[in-house]
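S.K.: Attaching a predicted model along with its sequence, questions to come.
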Amino acid sequence: MHWAAMGLLVQGGLSPLLSTAIGAFTGAVSNYFLQFYWAFNGKGVHGSSMPVYAFTVILGGLLNAGLFHLLTALIHVGIVPAQIFSTAAVAVMNFVIYKRIVFHERII
């Protein structure tokens, strides 16, 4: 979802940095329930998972935008390689936090 939204927005003339930020948000919203039920087979309560998920999404969005900006504006890497690297870094961070904290099997 992130990449699809980003691609459409860049093609529409929006700046790559704003496009990746909007794309990250779009992906986060659409992925919550897929992550909860499918990837991590969540058993907890959404009320306890959602706030930590939202914090992780914000953290991931900041990491994505920061790395993307660093790579494209300061190091002059192309948009696609910069987004591949940024996506990989955020995916690793998200997986660890989701597995250990957000979707950890706990009933509250």
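M.R.: Yep, it's here.

S.K.: Going by C-alpha atoms from here, please, whenever you check contacts or count neighbours.
M.R.: OK.

S.K.: longest single helix anywhere in the protein?
M.R.: The residue-count maximum for a helix in the chain (DSSP state H) belongs to helix 46-69.

S.K.: can you list contacts of that one?
M.R.: Contacts with helix 46-69, where a contact means Cα atoms under 8 Å, 6 or more residues apart in numbering, come from 17, 20-21, 24-25, 28, 32, 82-83, 86-87, 89-90, 93-94, 97-98, 101-103, 108.

S.K.: If you count neighbours, what's buried in it?
M.R.: Using 16 or more other Cα atoms under 10 Å as the test for burial, helix 46-69 gives 46, 49, 52-53, 56-57, 60-61, 63-65, 67-69.

S.K.: Just the closest of those residues to residue 78, please.
M.R.: The shortest approach to residue 78 among these belongs to residue 68, at 9.7 Å (Cα to Cα).

S.K.: quick one: that closest one and residue 49, what's the gap?
M.R.: For residue 68, the distance to residue 49 equals 28 Å [Cα to Cα, to the nearest Å].

S.K.: again, but for residue 36
M.R.: Using Cα to Cα, one obtains 9 Å as the distance from residue 36 to residue 49.

S.K.: shared neighbours of these two, which are they?
M.R.: Common neighbours of residue 36 and residue 49, counting by Cα under 8 Å, 6+ apart, are residue 103.

S.K.: which of the residues in stretch 70-77 are buried?
M.R.: When burial is assessed from 16+ other Cα under 10 Å, stretch 70-77 yields the following buried residues: 71-72.

S.K.: let's bring in a second one:
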Amino acid sequence: MNTLLPRQLRGFVAAGGFATLFHWLVMAALIAAGLEPVLATASGSVSGAVLNYGLQRRLAFRNAGPHRVTVWRYIGSCFGAWFCNLVFFFLLNNVLALPVTLSQIVTTGLVAALNYTVYQRLVFHEQTR
């Protein structure tokens, strides 16, 4: 079946979509419980990252190296993505005064583009012998 997007990119989008929904659900629940939005998005980001690792390996990066290698690379990339998520959200929401929802949508798009490149080139790249 010929599609417009390569299988890897489709898998990345699907896995990231599920993980992002989970991130946003956690974030919304924490905001509803009274937590400050920046802390809520930071917590949601960590929750989504845990789910995302398994989904990315299964749906997008099937030829990745062994878990003992990729999980550590993934954790390192998560720290970078978590920090970028926090900085982008803070700048959009607190400095530019955009609403929470718009700030998170823009932040998610920026971090997703960064993540695809990092996953493809550093985290899940196929191991050579």
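M.R.: It's in. Every value quoted in this text rests on a predicted model; they were computed, and no experiment measured them.

S.K.: In PyMOL, select just the buried ones from the contacts of helix 46-69 of the first structure.
M.R.: In PyMOL, this line selects whichever of the contacts of helix 46-69 of the first structure come out buried by 16+ other Cα under 10 Å:
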select buried, resi 17+20+21+24+25+28+32+82+83+86+87+90+94+97+98+102+103
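
S.K.: Give me the subset of the contacts of helix 46-69 of the first structure that lies in helices.
M.R.: Filtering the contacts of helix 46-69 of the first structure for helices - DSSP H - leaves 17, 20-21, 24-25, 28, 32, 82-83, 86-87, 89-90, 93-94, 97.

S.K.: Which of the three states applies to the nearest residue to residue 36 of the first structure once chain neighbours are set aside?
M.R.: Excluding its sequence neighbours, the residue lying closest to residue 36 of the first structure (Cα to Cα, 6 or more residues apart in numbering) is residue 42, at 5.0 Å. Per DSSP: H, G, I helix; E, B strand; the rest coil, the secondary structure class of residue 42 of the first structure is coil.

S.K.: So what's the residue count around residue 42 of the first structure?
M.R.: Counted by other Cα atoms under 10 Å, the residues lying close to residue 42 of the first structure total 19.

S.K.: quick one: it from residue 33 of the first structure, how far?
M.R.: Distance, residue 42 of the first structure to residue 33 of the first structure, by Cα to Cα: 9 Å.

S.K.: quick check, nearest of the ones in helices among the contacts of helix 46-69 of the first structure to residue 75 of the first structure?
M.R.: Nearest member of these to residue 75 of the first structure, counting by Cα to Cα, is residue 82, at 9.7 Å.

S.K.: what residue of the second structure matches up with that closest one?
M.R.: Using TM-score structural alignment as the criterion, the counterpart of residue 82 of the first structure in the second structure is residue 103.

S.K.: contacting residues for its match?
M.R.: Taking Cα under 8 Å, 6+ apart, one finds 89, 92-93 in contact with residue 103 of the second structure.

S.K.: change it to 10 Å
M.R.: Shown in contact with residue 103 of the second structure (Cα atoms under 10 Å, 6 or more residues apart in numbering): 88-94, 96-97.

S.K.: do the same with residue 85 of the first structure
M.R.: If you count contacts by Cα under 10 Å, 6+ apart, residue 85 of the first structure has them with 64, 67-68, 71, 91.

S.K.: What's the average distance for the helix or strand containing residue 101 of the second structure when superposed on the first structure?
M.R.: Element membership for residue 101 of the second structure (DSSP states H and E) is helix 100-118. Compared with the first structure after fitting, helix 100-118 of the second structure has a mean deviation of 0.5 Å; criterion: mean Cα distance after the TM-score superposition for the first structure.
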